[in-house]
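[1] This is the structure alone, sequence omitted:
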């Protein structure tokens, strides 16, 4: 049976376990801060995080800033993107009292897990990872060691806090499977430290962008959650359509029309087909007006809450400071446990005392 199909078949039982005992789960999720969060992030992941948080699942969200440079040559704008993401998290309903929001680069002990983890996987296993393979094909250049080991970085993100629940889409399922492999191999070799996390695959489909392709910051086909109503309208009006006044849902033949219909349908709770029938032969300008109205109405409350949070000086820094402190305490404890199991706890680890300089 296909791995994705097999995993999907286990979801009803996993959901039942979560609802029966949410406190037994610790969820790790997050994203690379390569740009502004958009509707694809909201419908694909953020809404699910809020749901699980509300059920009582302990939640960790990593802003994987170090991983920005896996496939690009600069970390420019990362700081701004991190802050903007935190505002969107808050506006969407993530509660920093119940969810630990932290940045990858601020947790040194997390990254120290990479060395023992790398010893547990082969180069061939890493090269078979779909993300690594697709990046190698798309980049047209030599594969960096950072990109090659990207799946192991993600395993460290999950296992440093002993996460046992990871919401993923189909494309990221192999990362969770490799994380399970690393946890199992470490436990077999050194003694049990890590859980083997469950992948939680939701029913959320791939979110199409305004041009019909997957919604992505790199494609420029996304509606950012932080856009103003006017910016949203301008972005939607720029979408390329065609001259056929009859509106139909045809993702292959009419990608721009299909992208607009899908976006409006997500925001209204309708279906693309129903909206196409409603518009009929009124043309793409009416479709764009409908999409603008749908998106702006859907995001109105989010924008209002976001503005309130953005008006509070120092709020984002306070949340990141608290999240980073908690993530560091957990990572330090996990690393100590790893060293103990590996026989590398040679002495009590304390702050070093620097020698005094001789007088004269």
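    Received the coordinates, thanks. In this text, all values refer to a predicted model and were calculated from it rather than measured experimentally.
[2] okay, CA-based contacts and neighbour counts for the rest of this
    Noted.
[3] what's the strand or helix carrying residue 188 packed up against?
    Following DSSP states H and E, one finds residue 188 within helix 173-190. Applying 3 or more C-alpha pairs under 8 Å, 6 or more residues apart in numbering; DSSP states H and E, one finds that helix 173-190 contacts helix 150-159, strand 198-201.
[4] so what does the first one touch, helix or strand wise?
    Using 3+ C-alpha pairs under 8 Å, 6+ apart as the contact test, the elements touching helix 150-159 are strand 26-31, helix 108-112, helix 114-118, helix 173-190.
[5] My read is that residue 166 contacts residue 202, right?
    No. Counting by C-alpha atoms under 8 Å, residue 166 stays clear of residue 202, with 10.7 Å between them.
[6] Give me the residues contacting the helix or strand hosting residue 48.
    Residue 48 belongs to helix 47-55 when assigned by DSSP H and E. Residues from elsewhere that reach helix 47-55 (C-alpha atoms under 8 Å, 6 or more residues apart in numbering): 19, 22, 59, 92-94, 98-99, 167.
[7] And stretch 140-156, by the same measure?
    With contacts defined as C-alpha under 8 Å, 6+ apart, stretch 140-156 is touched by 67, 70-71, 110-111, 113-114, 117-118, 126-127, 129, 132, 136, 175-176, 178-179, 182.
[8] swap the cut-off to 7 Å and go again
    Here stretch 140-156 makes contact (C-alpha atoms under 7 Å, 6 or more residues apart in numbering) with 70-71, 110, 113-114, 117-118, 126-127, 132, 136, 175, 179.
[9] that older thread, more crowded one of residue 166 and residue 202?
    residue 166 (23 against 15; other C-alpha atoms under 10 Å).
[10] Now do the SS call for the more buried one.
    Following DSSP: H, G, I helix; E, B strand; the rest coil, the label given to residue 166 is strand.
[11] okay, now the one to match up with it:
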């Protein structure tokens, strides 16, 4: 059997990720994490179980956490950034509701940190067009882009992400396996900058991937849960909205409920969602449902989701009553991010002998 280079890379990343998890538990202060989202719509349960709850976990373990609202990167795959102000506030509300504490985590917006974006210029000089062209993640994003032509922002997206990560000298980035090529560009940028300008003293760390074992949750139409597809169960949905969406979710004609993701993806995704909300095993959930059929499955999922997210939704509704608080959280985060970005840019200028 032939092992591909990509598989080898993923295998190494998985092994390193397991080591990092142990270190995080014993020495959380060694780490600084950068993570975030594009403000393109309401976050959903796929986001929660995929990344959001992990951010709170890392924060609560004592890892210094930066949450980026990547508003400039909305434009990578669309011509205009619609409803931007609203979506930025919605993102902040979702993070506050799930437990992100602005006293311990820095929540900030891309466009509000000029020094971060200025890092893009020297970073672009460190990678070739051929290297960007080979990036499989960019190829996939281009294939699914809403734009009629590939913009320069889309093409240089991985280098912009490198600026996001390195502006705060983050050394840990939670990613899925499909994002490893992006992170490798960041590591390349850091290494080459250090080699070219570091004079024996590294300016940037080469950040490690903290691989997520995020479950794949399907949307109500049987496709991957996505903001843009209109098939998602939003974190901010009411109990009634959740029940209505789940009642309309696609299943299949078999009455006996089983957990078989390959053969029965839609049914299995609902079983998995119930198990995730209940903190149980999907196979046990399926066994307990037995011959109950799709109706019983949907009732179980609805009850599990609404019970699990009731406290989060209540906190979100309370925060939403005070929009000034939301703006204050962002303003404070932007101030902190700017101070760090300015210091990093000063280091970069000094290393490049451009501090005149």
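    Received it, and whenever you're ready, just let me know what you need. This structure is a prediction, so every number in the text was calculated from the model and none was measured.
[12] could you dump the contacts of stretch 140-156 of structure 1 to a markdown table with neighbour count and distance to residue 301 of structure 1?
    Output for the contacts of stretch 140-156 of structure 1, formatted as a markdown table (neighbours: other C-alpha atoms under 10 Å; distance: C-alpha to C-alpha, whole Å):
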| residue | neighbour count | distance to residue 301 of structure 1 |
| --- | --- | --- |
| 70 | 18 | 35 |
| 71 | 14 | 35 |
| 110 | 24 | 36 |
| 113 | 22 | 41 |
| 114 | 18 | 41 |
| 117 | 18 | 43 |
| 118 | 15 | 45 |
| 126 | 21 | 43 |
| 127 | 17 | 44 |
| 132 | 19 | 38 |
| 136 | 18 | 41 |
| 175 | 23 | 34 |
| 179 | 26 | 37 |
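[13] circling back: can you say which of the helices and strands packed on helix 173-190 of structure 1 is packed in most?
    Mean neighbour count (mean count of other C-alpha atoms under 10 Å) peaks for helix 150-159 among these, with a mean of 24.
[14] so it corresponds to what in structure 2?
    Using TM-score structural alignment, helix 150-159 of structure 1 lines up with residues 157-166 of structure 2.
[15] Mean deviation, that stretch versus structure 1?
    On superposition with structure 1, the mean distance recorded for stretch 157-166 of structure 2 (mean C-alpha distance after the TM-score superposition for structure 1) is 0.4 Å.
[16] gap between that stretch and the chain center?
    Centre-to-centre, stretch 157-166 of structure 2 and its host chain are 14 Å apart (C-alpha atoms, centre = their mean, to the nearest Å).
[17] returning to that earlier point: next step: the contacts of helix 47-55 of structure 1 restricted to helices.
    Members of those lying in helices (criterion: DSSP state H): 19, 92.
[18] Make JSON lines out of the contacts of helix 47-55 of structure 1 and add distance to residue 227 of structure 1 and neighbour count.
    Below are the contacts of helix 47-55 of structure 1 laid out as JSON lines (distance: C-alpha to C-alpha, whole Å; neighbours: other C-alpha atoms under 10 Å):
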{"residue": "19", "distance to residue 227 of structure 1": "35", "neighbour count": "13"}
{"residue": "22", "distance to residue 227 of structure 1": "34", "neighbour count": "18"}
{"residue": "59", "distance to residue 227 of structure 1": "27", "neighbour count": "25"}
{"residue": "92", "distance to residue 227 of structure 1": "14", "neighbour count": "21"}
{"residue": "93", "distance to residue 227 of structure 1": "18", "neighbour count": "17"}
{"residue": "94", "distance to residue 227 of structure 1": "20", "neighbour count": "24"}
{"residue": "98", "distance to residue 227 of structure 1": "27", "neighbour count": "14"}
{"residue": "99", "distance to residue 227 of structure 1": "25", "neighbour count": "19"}
{"residue": "167", "distance to residue 227 of structure 1": "26", "neighbour count": "21"}
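[19] Just put the contacts of helix 47-55 of structure 1 in CSV and tack on distance to residue 247 of structure 1.
    Shown next, in CSV, are the contacts of helix 47-55 of structure 1 (distance: C-alpha to C-alpha, whole Å):
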residue, distance to residue 247 of structure 1
19, 42
22, 45
59, 42
92, 32
93, 36
94, 38
98, 45
99, 43
167, 35
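[20] Which members of the contacts of helix 47-55 of structure 1 are the farthest-apart pair?
    Greatest spacing in the contacts of helix 47-55 of structure 1, by C-alpha to C-alpha: 19 and 92 (21.6 Å).
[21] What lines up with residue 33 of structure 1 in structure 2?
    By TM-score structural alignment, residue 33 of structure 1 lines up with residue 39.
[22] can I assume that match sits in a strand?
    No. Per three-state DSSP, residue 39 of structure 2 lies outside any strand segment and is coil.
[23] give the contact list for it.
    Residues in contact with residue 39 of structure 2, defined by C-alpha under 7 Å, 6+ apart, are 69-71, 74, 84, 87-88, 91.
[24] Same question for residue 183 of structure 1.
    194-196.
[25] Which residue is the nearest non-sequential neighbour of residue 211 of structure 1?
    residue 256 (4.4 Å; C-alpha to C-alpha, 6 or more residues apart in numbering).
[26] Can you find the partner of that neighbour in structure 2?
    Residue 256 of structure 1 maps onto residue 266 in structure 2, with residues paired by TM-score structural alignment.
[27] is it true that that match lies in a strand?
    No. According to three-state DSSP, residue 266 of structure 2 belongs to no strand; its state is helix.
[28] what's the burial count for it?
    24.
[29] Could you do residue 134 of structure 2 as well?
    Neighbourhood size, residue 134 of structure 2 [other C-alpha under 10 Å]: 11.
[30] what's the answer for residue 121 of structure 1, then?
    Residues near residue 121 of structure 1, counting by other C-alpha under 10 Å, number 16.
[31] cool, and the one 3 residues further on?
    A count of neighbours around residue 124 of structure 1, defined by other C-alpha under 10 Å, yields 8.
[32] For residue 341 of structure 2, which residues are in contact?
    Taking C-alpha under 7 Å, 6+ apart, we find residue 341 of structure 2 in contact with 115-116, 167-168.
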